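Enquirer: Using only what follows, build the 3D model:
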Amino acid sequence: MSKFDHNKIMPRYSAFALLMTLLAIAVIGKTLYIMTAKHDYWMEVADRVKRDSVDIKPSRGNILSNDGKLMASSLPEFKVFMDFKALHEANNDSLWDAKADSICMGLNRIFPEMSKQAFRSHLNEGKAKMKRHWPIWPKRIDYNTFSEIRALPVLCLSPNRSGFHYEENNARKRSYGSLASRTIGAMYGAKDAARFGLELSYDSILRGTNGIIHRRKVLNKFLDIMDTPPIDGADIVTTIDVSMQDLAERSLIDELKYINGNVGVAIVMEVATGDIKAIVNMEKCVDGEYREIHNHAVSDLLEPGSVFKTASIMVALDDGVVDTTYRVETAGGVWPMYGREMKDHNWRRGGYGLLTLPQTLMVSSNIGVSRIIDDHYRNNPDKFVRGIYRTGLADNLHIPLVGASPARIRMPKKNKRGQWINWSSTALPWMSIGYETQIPPISTLTFYNAIANGGKMMRPRFVKQVVKNGEVIMDFPPQVMRDRICKEKTLKEIQRILDRVVSEGLGRKAGSTSFRVAGKTGTAQMSKGVQGYKNGVMNYLLSFAGYFPDDNPRYSCIVCIQKSGLPASGGGMSGVVFHNIAEGIMAQSLKLDVKDARDPTSVFVPSVKGGNLLAADYVLSHLGIQTNKSWLGSYADGNPIWGRAEARHKTVVLQHEKVFGKKQVPNVIGMGARDAVFIMESRGVKTIVKGRGHVTQQSIEPGVTIRKGMKCRLELE
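Expert: Next up, the predicted model:
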């Protein structure tokens, strides 16, 4: 018989199953209730205890000068907020109310531009709305200000108890202020995004890679757990030299203020490498001050004027259609060119008449250069333009700055019937003297740098290395764009002409008495678009491009100034800036030895004047100066007033007399000038001294018998 009592057990099972079913329905119901009616509340709770996939921004890399000086770096900035819900949940409302006046008084002390009452009203508004992210101050603040705020009452507590929290961002600061600001670049502060300059061009290197964290509440504490650590940005080492940049800026601004210029550009390039050591872009603002607004050095597509004439003459010499003995008639300074008049700058004074080819550049004759080019290329202008392309002036330099543009030099084209479709009879003469083309200053400088560099054209370099943690992770070596821009003979002839432009021609003010300078002046009228060249006050582009020192070029430089009205002179205005920059750079590169400041002929011990020699010997001995006591004794009777220097000379004389005798030329190699001259002339040998330091050579060998009227030349180093 079965022990299972169906009538008793089944009701129990049924009751249990019903209870479990009701419980399951309750759980499902509660779940649906939480998922719908309580969705927002629980999502808010979840947000407070966890945050997934939060980006962590890395530290942005620094921008360094060529010698490692910090030019731009990232410093932390903060935005501060109040979480009034967290304050309420921590039951600290009463504490806040008690300390509100102290908090607002402290905020007023830190930010005096906002009153205590204004702070109180602002914070009360956020508290009334129970805001979780209410800004205490609307702008970013530095670390020192942030520390002061965090020390205020209530705010000094933990974020969970006070509700005080913050956002940290990296702010970009330039160590040298506005120095090279347009080239270094800037950031959008609120977006932490690069705006222009090297900051933008090398943003991917400087920015680094974001990290990822998630936030969890563990044991009633919030912890940030790192999933992927951020990778900080690398540093870039530029070619900018801070001292040269500062020198170029000051020199250019001084001249702009003096002549009331509108825009000024100065670029300094290292000849051998193409490194940009300084780049200045000054523009006159509405308040009369000069600031860097646009990067005119790489973006201004203007007609270069007479600095282009060097390229024109180079093409003619390279093609062999002329040589340096070629002569051209410029008449009285006015010459008819296909219905238009070509004028030289001195046409009111009668012009230059007959000129040699070098003289056309030395005096910057428009007629001379245009006639040379027109006479030999009028039937084949595309040959001339191809020659200009051969010099590299039209090459795309790939400048790593936003807004940079290559030169635009028009190539003549014909239609199927052999007619020029983009060319006129006046195009070639005017192109040869710097019109009908658009060339940025940096392209012109690259061309002149190639002349200084033996014909080798270097790409302008702004960044030479990428460095991280002291190690070079990327190198940007100098790049050769063209091994040769013209024939060797042509280059030598152009170099000699450019030297004469400064030493004898219109570029004298760019020269220096301490070293030789080579270059070319330029003064061009600036077109006003559809208004042409003759409408209203004339604007001029004044230029000087060249290199120094001429015998062993180290740096090339171009200075361009835009100004309105006369007087306007490329050599007299831009040339002056070039002169100041060149002399300043050469002075900075001087490395003097402190020994050079000492007179090698002087005696660095005190002379013993008339008096008691024994007393003088006592004083000198106590000063640590050795005295020749035997000499003092032997001369004390007859010559009691011998000085210390004379005693030393006579001691040396006696020593040489023992070796060479009184009638033979002594050996003075290694002596100072004063000793050597004293010994020689005490024997009747007239002495000629050249140099300074110690004697390294004497023109008469030691031991030679002394004759009357004998002269000896001493070489000192």
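Enquirer: CA atoms for contacts and neighbours, from now on please.
Expert: OK.
Enquirer: Give me the buried positions along the strand or helix carrying residue 243.
Expert: For residue 243, the host element (DSSP states H and E) is helix 242-259. Buried residues in helix 242-259, counted by 16 or more other CA atoms under 10 Å: 242, 244-253, 255-256.
Enquirer: Point out the other elements, helices or strands, that the strand of greatest length in the chain touches.
Expert: Scanning the chain for the longest strand, with DSSP state E as the assignment, gives strand 70-82. If you count contacts as 3 or more CA pairs under 8 Å, 6 or more residues apart in numbering; DSSP states H and E, strand 70-82 packs onto strand 63-64, strand 134-135, helix 143-150, strand 164-174.
Enquirer: sorry, back to before: list of residues touching the helix holding residue 243?
Expert: Residues outside helix 242-259 that contact it (CA atoms under 8 Å, 6 or more residues apart in numbering): 65, 179-180, 261-267, 277-280, 282, 290, 561, 573, 576-577, 580-581, 584-585.
Enquirer: Tell me which helix or strand comes right after it.
Expert: Assigned by DSSP H and E, the successor of helix 242-259 is strand 263-270.
Enquirer: report the angle between the axes of that next one and helix 242-259?
Expert: 150 degrees (axes from the mean of the first three to the mean of the last three CA atoms, to 10 degrees).
Enquirer: what packs against strand 263-270?
Expert: Strand 263-270 packs on helix 242-259, strand 276-284, helix 296-299, helix 441-452, strand 555-564, going by 3+ CA pairs under 8 Å, 6+ apart.
Enquirer: What lies in contact with it?
Expert: Residues outside strand 263-270 that contact it (CA under 8 Å, 6+ apart): 248-249, 252-253, 256, 275-284, 296-297, 441-442, 445, 449, 460, 554-563.
Enquirer: What ranges does the stretch 351-500 of the chain have for its helices?
Expert: 357-362, 366-377, 381-390, 427-432, 441-452, 488-503 (DSSP state H, counting those that start in this stretch).
Enquirer: and those helices, which is most packed in?
Expert: helix 441-452 (a mean of 27; mean count of other CA atoms under 10 Å).
Enquirer: which other helices and strands contact the lengthiest helix in the chain?
Expert: For the chain, the helix reaching the highest residue count under DSSP state H is reported as helix 6-36. If you count contacts as 3+ CA pairs under 8 Å, 6+ apart, helix 6-36 packs onto no helix or strand.
Enquirer: The structure of the following sequence is requested for comparison with the preceding one:
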Amino acid sequence: MTIKKSIMFRMGVIYLFFLALALWLCIEIINLKFIQADKWKTQSHEVERSENIVMPNRGDILDVNGKKLATSVPSYRLYMDLLAEGLTDAKFNSNIDSLSICLANFFKDKSAAAYKRDLQLARQKGRRYHLVNPKRLSYTEFQVVNKFPIFREGRNKGGFIPEQLDRRQQPFGSLASRTIGKMYGESTKGGMLGLERAYDDKLRGTPGTSVMKRISGRWVPEVVTPPIDGYDVVSTIDISIQDVAEHALRKQLVRHNADHGVAILMEVQTGAIKAMVNLHRLSSGVYVEDYFNYAIGAATEPGSTFKLFSLMAALEDGVVKVTDSIDTGNGAYRFYDRIMRDSQQGGYGMLSVSEVLEKSSNIGIAKIIYENYKDNPRRFVDRLYNMGINKPLGIELLGEDRPLIKYPGDNSWSGTTLPWMSMGYEVKMTPLQLLTYYNAVANKGKAVRPMFVKGLSHHGKMVERYSPVVLNSSIASRHTIEAVHQILIGVVERGTARNIRNSNYSIAGKTGTAQVAKGSQGYQSGGVEYQASFVGYFPAERPRYSCIVVVSAPSNNVYYGNIVAGSVFREIADRVYATGFDFVVESQWKPGREDHVYPYSKGGTFDDIRTIFRELDYPVYAVSSAKEWVSTTAADSGIVIRPKPMPNGVVPSVIGMGARDAVSLLENAGLQVHLQGVGRVVSQSIQAGSKIRPGSTIFIRLE
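Expert: Take a look at the predicted model:
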């Protein structure tokens, strides 16, 4: 009995233990299922739902006509998970040879055997993120690689992990690149320079969120908050005009072996910047755009172009009239211990106030200012300050240099400051600041802030438009503005800029030739460089555009503003005027003239060619439809426009075309275009007549 009772006792204990365990499990199940369900459900979501940031697409920067100046282009880097669930030994071993051959043929950097060895070693080491090749692939290249053996199975079945990276690209190459700006190396850091930085908060968009959710053993992404793509920034830049301005400036810089140069074209009424070129010479002799933004960041002594403001101050204060006479003497005049000279040997003698500016007499303007303000120089400087030329423009681009207009009482003020200041020395302004106030004269006295952006668009629709900002509603009286306007016309018609006048339209402006000190060497012998400039506007009767050209350190013994900078201004103005159909154009052709020889043009679109000739009032005979590429010939009775068929499926010839026409034609043919240089197309990487492979890249070189 004792043994039996002992056994029964033990069984009872075991029974009670399992009964208690069962009761405890039931209580825990009830507790988990009903009482703490919400708590554990939340924790399970935290484990199974891994939150990630989804980056938005960065907006594009567009020119005023909607052409892409900067855009994000995807590139891809190839990785492999060699232990992917679906990548079995059988699949890996049966496809590794063909994959290695494909990789070797595609990248051409090592043999198929080397690729096979690398992949086998990576699988043996259990690598889950193996870099197959460091090269970044374009979208077109990625589409090819995506069809390789194993890779085409995807991530889970083949272990293929393509990493997408966005690369910022400027489709027009270096054109306006300093104004467009740059991104930091890591795109998440945003814009570093130019419009990319100024409008980074508009371009970058708003990130979204996603989670990775485990379903049936697989991780599946689920978007929680969708990202909001950035706005497109519609700039005021016209890339066609930018092309013209850069080509004209580059040609002159090369001709005169200059150190650097600036060209800016501004719309008079709005201040919209249509083109801004900054070219700098490298040690190799090549001129590049993205070195430094001299237009806004380099305040220098402007020289004779500053004489306009000195004369405006004197006219506004009523101390002289345009008809007054000034004795400039024999070309040399002493102010205290310094001798001032005019550029003409022997001097100009007696000049009217208008002629002082037309001939750019240093002595003439200095005597006007010194004799009338020597007892109260503050009056003169206050008048300049009232115009606003002593203040920064406050533009959105980073790096604007401050202007320097000395004030009596400053440590650097001396007895000779006033006369030298009157002709543009001992003062400093950037090219854009100088242009802004010449633009004000063209705009009937109203100074407007230079505008680089027209507005913002989203998915092709304008969502915000920017309006011009007035800096000074009137920099001088209407009488003074009209007086100096006529004098600036006289500079071109009769004065120092006679070489740029023409019969088609009138120009108003001022030449400048300044000596610029080379660092610490001062103005002593060997320490001087020259800066040639021309600033003005056109057409003078109804100003539409203002423009400034500055060429620094020209050599070859030619450094005068009318020759070095004026000719660039004229070339830009000619090209802009020729394509500006709202200008008043007087054609040389007259009805009934039988001796007239009609012109012809290079190829282009039907609409463009017809519009140009009709605006020039030439008779046009067209045998074409509005969407065709055409050529022209001159006939006895007018210009004949004929279709210029472009064969389908083959690469067209773009030799001799400008950038805009060449890019349009090649992109319409299905090619990706990369530009090199500026001017006209002189070569193309794919021979004309070759069969087109859609998505292929063609390089075209312009000079």
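Enquirer: circling back to that earlier point, how about the helices and strands packed on strand 263-270 of the first structure in a markdown table, adding distance to residue 351 of the first structure?
Expert: Below are these laid out as a markdown table (distance: least, CA to CA, whole Å):
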| stretch | distance to residue 351 of the first structure |
| --- | --- |
| helix 242-259 | 27 |
| strand 276-284 | 35 |
| helix 296-299 | 34 |
| helix 441-452 | 28 |
| strand 555-564 | 25 |
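Enquirer: Select, out of the ones you listed, the one closest to residue 116 of the first structure.
Expert: When those are compared by CA to CA, strand 276-284 sits nearest residue 116 of the first structure, at 41.7 Å.
Enquirer: Quick one: classify residue 121 of the second structure as helix, strand or coil.
Expert: helix (DSSP: H, G, I helix; E, B strand; the rest coil).
Enquirer: Count the neighbours of it for me.
Expert: Residue neighbour count, defined by other CA atoms under 10 Å, stands at 13 for residue 121 of the second structure.
Enquirer: Look up how far residue 96 of the second structure lies from it.
Expert: 12 Å (CA to CA, to the nearest Å).
Enquirer: Could you do residue 142 of the second structure as well?
Expert: Distance from residue 142 of the second structure to residue 96 of the second structure, by CA to CA: 19 Å.
Enquirer: what are the ranges of the helices in the stretch 101-250 of the second structure?
Expert: Using DSSP H, counting those that start in this stretch, helices in the stretch 101-250 of the second structure cover 112-124, 139-145, 154-158, 177-180, 194-198, 200-203, 239-256.
Enquirer: Spit out the contact partners of the counterpart of residue 441 of the first structure in the second structure.
Expert: Superposed on the second structure with TM-score structural alignment, residue 441 of the first structure falls opposite residue 431. Taking CA under 8 Å, 6+ apart, we find residue 431 of the second structure in contact with 262, 294-296, 298-299, 548, 550.
Enquirer: again, only using 6 Å
Expert: residue 295 (CA atoms under 6 Å, 6 or more residues apart in numbering).
Enquirer: do residue 553 of the first structure as well
Expert: residue 452 are the contacts of residue 553 of the first structure under CA under 6 Å, 6+ apart.
Enquirer: Let's see that with 8 Å instead.
Expert: Contacts of residue 553 of the first structure by CA under 8 Å, 6+ apart are 271, 452-453, 547.
Enquirer: Adding distance to residue 659 of the first structure, write those out as CSV.
Expert: Shown next, in CSV, are these (distance: CA to CA, whole Å):
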residue, distance to residue 659 of the first structure
271, 56
452, 57
453, 57
547, 56
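Enquirer: Going by neighbour count, which of those residues comes out on top?
Expert: Neighbour counts for the contacts of residue 553 of the first structure (other CA under 10 Å) peak at residue 547, which has 31 neighbours.
Enquirer: Could you check which residue of the second structure pairs with that one?
Expert: In the second structure, residue 547 of the first structure lands on residue 537 (TM-score structural alignment).
Enquirer: Roughly how far does the nearest residue to that match once chain neighbours are set aside sit from residue 265 of the second structure?
Expert: Sequence neighbours aside, residue 546 is the residue nearest to residue 537 of the second structure in space, at 3.9 Å (criterion: CA to CA, 6 or more residues apart in numbering). As judged by CA to CA, residue 546 of the second structure and residue 265 of the second structure stand 6 Å apart.
Enquirer: Likewise for residue 634 of the second structure?
Expert: Using CA to CA, we find residue 634 of the second structure at a distance of 34 Å from residue 265 of the second structure.
Enquirer: With neighbour numbers in mind, choose between the two.
Expert: residue 265 (30 against 15).
Enquirer: And the more buried one, what's its match in the first structure?
Expert: With TM-score structural alignment as the criterion, residue 265 of the second structure matches residue 268.
Enquirer: Please name the residues that touch the closest residue in space to its match that isn't next to it in sequence.
Expert: Nearest non-adjacent residue to residue 268 of the first structure, counting by CA to CA, 6+ apart: residue 557, 4.5 Å away. Contact partners of residue 557 of the first structure, counting by CA under 8 Å, 6+ apart, are 266-269, 445, 545-547, 578.
Enquirer: Shared with the second structure, which of the residues you listed?
Expert: With both residues aligned by TM-score structural alignment, their matches' CA atoms under 8 Å, the contacts of the contacts of residue 557 of the first structure that the second structure also has are 266-269, 445, 545-547, 578.
Enquirer: Closest one of those to residue 47 of the first structure?
Expert: residue 267 (55.5 Å).
Enquirer: okay, now the closest one: neighbour count?
Expert: Count around residue 267 of the first structure with other CA under 10 Å applied: 25.
Enquirer: for residue 40 of the second structure, same thing?
Expert: What residue 40 of the second structure shows, counting by other CA under 10 Å, is a neighbour count of 12.
Enquirer: what do you get for the one 3 residues further on?
Expert: A count of nearby residues for residue 43 of the second structure, using other CA under 10 Å, gives 11.
Enquirer: Can you give me the distance of the equivalent of residue 119 of the second structure over in the first structure to residue 548 of the first structure?
Expert: In the first structure, the residue matched to residue 119 of the second structure (TM-score structural alignment) is residue 123. Using CA to CA, we find residue 123 of the first structure at a distance of 65 Å from residue 548 of the first structure.
Enquirer: So for these two, which sits in the more crowded spot?
Expert: Neighbour count, other CA under 10 Å: between residue 123 of the first structure and residue 548, residue 548 has more, with 26 against 18.
Enquirer: for the nearest residue to the more buried one once chain neighbours are set aside, what are its contacts?
Expert: Ranked by CA to CA, 6+ apart and with sequence neighbours excluded, the top spatial neighbour of residue 548 of the first structure is residue 517, at 4.9 Å. Taking CA under 8 Å, 6+ apart as the criterion, residue 517 of the first structure is in contact with 499, 502-503, 510-511, 546-550.
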